[in-house]
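*Asks:* dropping a prediction and its sequence here:
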Amino acid sequence: MRFCPNISTLFNDIPKLTERYIHIVQRKDYRFDAIECQNPYDVSVNNWKEIISNNKSLKWILINSLPLYDQTNMIPSFNDYQQLVLNRTLDYAKALNVKKVHLVMMDITNDSDRQKIIDLVYQAARFFQPHHIICLIEPLSTRLNYYLQSYSIAMDIVKSSKIANLKIMLDSFHLQRLHGNLTERVEEMIPFIGHVQISQTPKRDCPMNEDGEVNHRYFLSKLLAPFYQDFIGLEYNDSSKASFEWLNEFS
């Protein structure tokens, strides 16, 4: 199995994303070949290129789009959404050669708003399709009114779209908090999963912490291994002092 650290959540004692990138390159306990990042926009494209050229080039697996909820309080038209979010997200995706983008949308107050956002998701997936970028939607358990808080609804959105590059982000933390019953949920989502992230529940810490709710050894070895061959994102909170020797168990 292949893993990529999320530099937005890990190594949180290192203040700058660029310094976290360098830290990953220099680690000795586990050799990472790839990363993912929620917010690469904190660093300019040119600065990223400089950091990458001066260090080992790590593969960028995933970035988040600019969060729509940070850009506006109203559901925009697609043209406005493209100007507010998509163009800049695409610039970073192309510059970093990213092939997966998590579409971070916004909160809602009623179901009609949900459908408007879903329409934006469909249009965004078509926007990225010519660039061979997979668009991911993720149910979130940490935003009270987020438009998507159900993996069942996420499956319906993807199935109804009939858009080949629109997939589900499977995150063990959110899945456990929203639904539990991970085995059945994962098995029914297999055809629709585009990316996987893991962290322990309820503290969003190391997946192998035994005082959490999820047995990630079972989750990884029995549920994911038979069908998912791509990188697994380590999107959890920890410092640079944390060990990654546990990953060797899944090599």
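*Replies:* Yes, it's here.
*Asks:* going forward, measure contacts and count neighbours with C-alpha atoms only.
*Replies:* Will do.
*Asks:* quick one: neighbours of Leu170, just the number.
*Replies:* 25 (other C-alpha atoms under 10 Å).
*Asks:* swap in Ala125?
*Replies:* Around Ala125 there are 22 residues (other C-alpha under 10 Å).
*Asks:* which residues touch Leu86?
*Replies:* The contact partners of Leu86, taken as C-alpha atoms under 8 Å, 6 or more residues apart in numbering, are Ser65, Leu66, Ala124.
*Asks:* let me know the closest of those to Lys94.
*Replies:* Nearest to Lys94 among the contacts of Leu86, counting by C-alpha to C-alpha, is Ser65 at 12.7 Å.
*Asks:* related to what we said a few turns ago, rebuild the contacts of Leu86 as CSV, extending it with neighbour count and distance to Met105.
*Replies:* Shown next, in CSV, are those (neighbours: other C-alpha atoms under 10 Å; distance: C-alpha to C-alpha, whole Å):
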residue, neighbour count, distance to Met105
Ser65, 26, 9
Leu66, 23, 9
Ala124, 19, 11
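*Asks:* and those residues as CSV, adding secondary structure and distance to Asp238?
*Replies:* Shown next, in CSV, are the contacts of Leu86 (DSSP: H, G, I helix; E, B strand; the rest coil; distance: C-alpha to C-alpha, whole Å):
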residue, secondary structure, distance to Asp238
Ser65, coil, 23
Leu66, coil, 24
Ala124, helix, 33
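*Asks:* comparison target below:
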Amino acid sequence: MPRFAANLTMMYNEHAFLDRFGAAARDGFEAVEYLFPYEFAAAELKSRLEAHGLTQVLFNAPPGDWAAGERGLASLPGREDEFRRGLDTALTYARVLGNDKLHVMAGVLPAGADRSRHRDVYLRNLEYAAQAASADGIAIVIEPINPRDMPGFFLNRQDDAQAIRREIAAPNLQVQFDCYHCQIVEGDIAKKLERDMPGIGHIQIAGVPDRHEPDTGELNYPYLFERIDTLGYRGWIGCEYRPKAGTSDGLGWMQPYLPRAQAR
């Protein structure tokens, strides 16, 4: 049976951020994820998790200047010290919030960049991150992101991510498999899940092509959920989609899967 985590960055935007925890719990979610926690004190976020019986699943390490279009630092030459400081901050939050997965974004390459140089920096930073996180039992996850939504992003394909994971060979380095991004770039999702499941640390979902609820668009998620179960995945599935209207009104798709929602 799949276990779903509400992505509080994209979902429940009808509420102030700190109120989204309670809204998600009332709808039957038992876990949450979001992009970044750093606007709030870790203790305040922890209190929201505890008040609503929620598990923190995942968040991202600091991405650089998000407002200026930066989407991660891990592959950017000359930003290594900033990357390490950001990782320290992220691990400090994770120790309080209790999540055992931390997403490290690769970053956007400038036009004309030497890709091999960026890859070398990426591997060194991931090696450092995996080693630093291992002391706390935290896995570092890397995510291929489609170039339509994020032009110039360094990592786009599942096979590239898995090759990097194998090359570094750190037990706590895994790949974040976002079905939405994978479908846009590659398709053949069920077979890629079958091929890569041993190296997958986290899964996310959204409808394709519009990134709305997973019961809209071209993907057959009930089939994929069954395949994910059959393949032995026991982690959380992050609902990283933008609701078409009110978040709660669009949750009919998940009622068969959530005991809390069934009990309401």
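*Replies:* Right, received. Where do you want to start? Keep in mind it's a predicted model, so treat the numbers as computed, not measured.
*Asks:* still contacting in structure 2, which of the contacts of Leu86 of structure 1?
*Replies:* For these, the subset whose aligned partners also touch in structure 2 (both residues aligned by TM-score structural alignment, their matches' C-alpha atoms under 8 Å) is Ser65, Leu66, Ala124.
*Asks:* including distance to Asp42 of structure 1, could these go into JSON lines?
*Replies:* Output for those, formatted as JSON lines (distance: C-alpha to C-alpha, whole Å):
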{"residue": "Ser65", "distance to Asp42 of structure 1": "12"}
{"residue": "Leu66", "distance to Asp42 of structure 1": "11"}
{"residue": "Ala124", "distance to Asp42 of structure 1": "22"}
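*Asks:* and which of those is nearest to His179 of structure 1?
*Replies:* Looking across these and measuring by C-alpha to C-alpha, the closest to His179 of structure 1 is Ser65, at 25.3 Å.
*Asks:* so what corresponds to that closest one in structure 2?
*Replies:* Alignment note (TM-score structural alignment): Ser65 of structure 1 maps to Ala61 of structure 2.
*Asks:* its match touches Gly107, doesn't it?
*Replies:* No - in this structure, Ala61 of structure 2 is not within contact of Gly107 by C-alpha atoms under 8 Å, at 11.6 Å.
*Asks:* now do the contacts for the residue nearest the centre of structure 1.
*Replies:* Residue closest to the average C-alpha location in structure 1 (C-alpha atoms, centre = their mean): His102, at 5.6 Å. Neighbouring residues of His102 of structure 1 by C-alpha under 8 Å, 6+ apart: Leu62, Ile63, Asn64, Ser65, Cys135, Leu136, Ile137, Glu138, Met169.
*Asks:* again with Gly212 of structure 1
*Replies:* Contacts for Gly212 of structure 1 (C-alpha under 8 Å, 6+ apart) come out as Gln200, Thr201, Pro202, Lys203.
*Asks:* okay, and it sits in which element?
*Replies:* For Gly212 of structure 1, there is no host helix or strand (DSSP states H and E).
*Asks:* repeat for Phe173 of structure 1
*Replies:* helix 172-178.
*Asks:* which residues of structure 2 does that helix align to?
*Replies:* So helix 172-178 of structure 1 sits over residues 179-185 in structure 2, by TM-score structural alignment.
*Asks:* what residues in structure 1 pair up with stretch 129-138 of structure 2?
*Replies:* Residue span in structure 1 matched to stretch 129-138 of structure 2, by TM-score structural alignment: 124-133.
*Asks:* how about that stretch: buried residues?
*Replies:* With burial defined by 16 or more other C-alpha atoms under 10 Å, the residues of stretch 124-133 of structure 1 counted as buried are Ala124, Ala125, Arg126, Phe127, Phe128, Gln129, Ile133.
*Asks:* quick check: end-to-end length of that stretch?
*Replies:* For stretch 124-133 of structure 1, the first-to-last residue distance is 11 Å (C-alpha to C-alpha, to the nearest Å).
*Asks:* quick one: contacts of that stretch?
*Replies:* With C-alpha under 8 Å, 6+ apart, stretch 124-133 of structure 1 has contacts from Leu86, Leu90, Val98, Lys99, Lys100, Val101, Ile134, Cys135, Ile163, Asn165, Leu166.
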